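> What shape does this take:
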Amino acid sequence: MKDSIVDRLEKKVDELIQALYTERKLSKEYKIRIAELEAKLEKEPSNIEKLREENRRLRRNMEVAAQKIEELFKKI
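All right, here's what the predicted structure looks like:
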């Protein structure tokens, strides 16, 4: 019985680690995309509002990813 509990715990930890890895990867991708948009924003003033909205959307996504990472750390 102890083995099954340990196995389940190990499986859950592995799942949490994988989820954490995924969220960190997304967070890095969001940061890169935000930097690209900010650079583009400086070069293309005609699309400023569209780019600002995309930037806001990506920042919200990054905040959600950061919250998920924090929650995953708490579970580990």
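> CA atoms for contacts and neighbours, from now on please.
Will do.
> for this structure, longest helix please?
Determined from DSSP state H, the single longest helix within the chain is helix 2-43.
> by contact count, what packs against that helix?
helix 48-75 (3 or more C-alpha pairs under 8 Å, 6 or more residues apart in numbering; DSSP states H and E).
> for comparison, sequence B:
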Amino acid sequence: MKNLKNILATKRAKAGLFATSVLGSASAFAADHTAAIDAAVADGTTNYTAITTGVILVAAVGFAIGMIVSKLRN
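Next comes the predicted model:
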């Protein structure tokens, strides 16, 4: 029975050592995604600027058409 306990204890120790080594090596191979994140931020800023400009343009055109129509009615 003691022999079985010793075998199980060594197996658990080896499994724990294996798990920590796998987790440690996984973090060592982590990729650097800062360039992709910076590109996404730049694209998002460009899209936000385009949307803001479009909304202001549509509002200005709508206001101008409203003014023209109101002047034509008078």
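> TM-score of the superposed pair?
The TM-score (TM-score structural alignment, normalised by the length of the second structure) is 0.56; 43 aligned residues with a C-alpha RMSD of 0.8 Å.
> OK, contacts around residue 25 of the first structure?
By C-alpha atoms under 8 Å, 6 or more residues apart in numbering, the contact list for residue 25 of the first structure is empty.
> What is the equivalent residue in the second structure for it?
Under the alignment by TM-score structural alignment, residue 25 of the first structure pairs with residue 56 in the second structure.
> same thing with residue 36 of the first structure?
Counting by TM-score structural alignment, residue 36 of the first structure lines up with residue 67 in the second structure.
> Quick check: that match vs residue 54 of the second structure, distance?
Separation of residue 67 of the second structure from residue 54 of the second structure (C-alpha to C-alpha, to the nearest Å): 20 Å.
> Check residue 34 of the second structure too.
Counting by C-alpha to C-alpha, the gap from residue 34 of the second structure to residue 54 of the second structure is 30 Å.
> more crowded one of the two?
Here residue 34 of the second structure and residue 54 are set side by side on neighbour count (other C-alpha atoms under 10 Å), and the busier one is residue 54, at 12 against 9.
> State the distance from residue 16 of the second structure to residue 4 of the second structure.
Distance of residue 16 of the second structure to residue 4 of the second structure, given as C-alpha to C-alpha: 18 Å.
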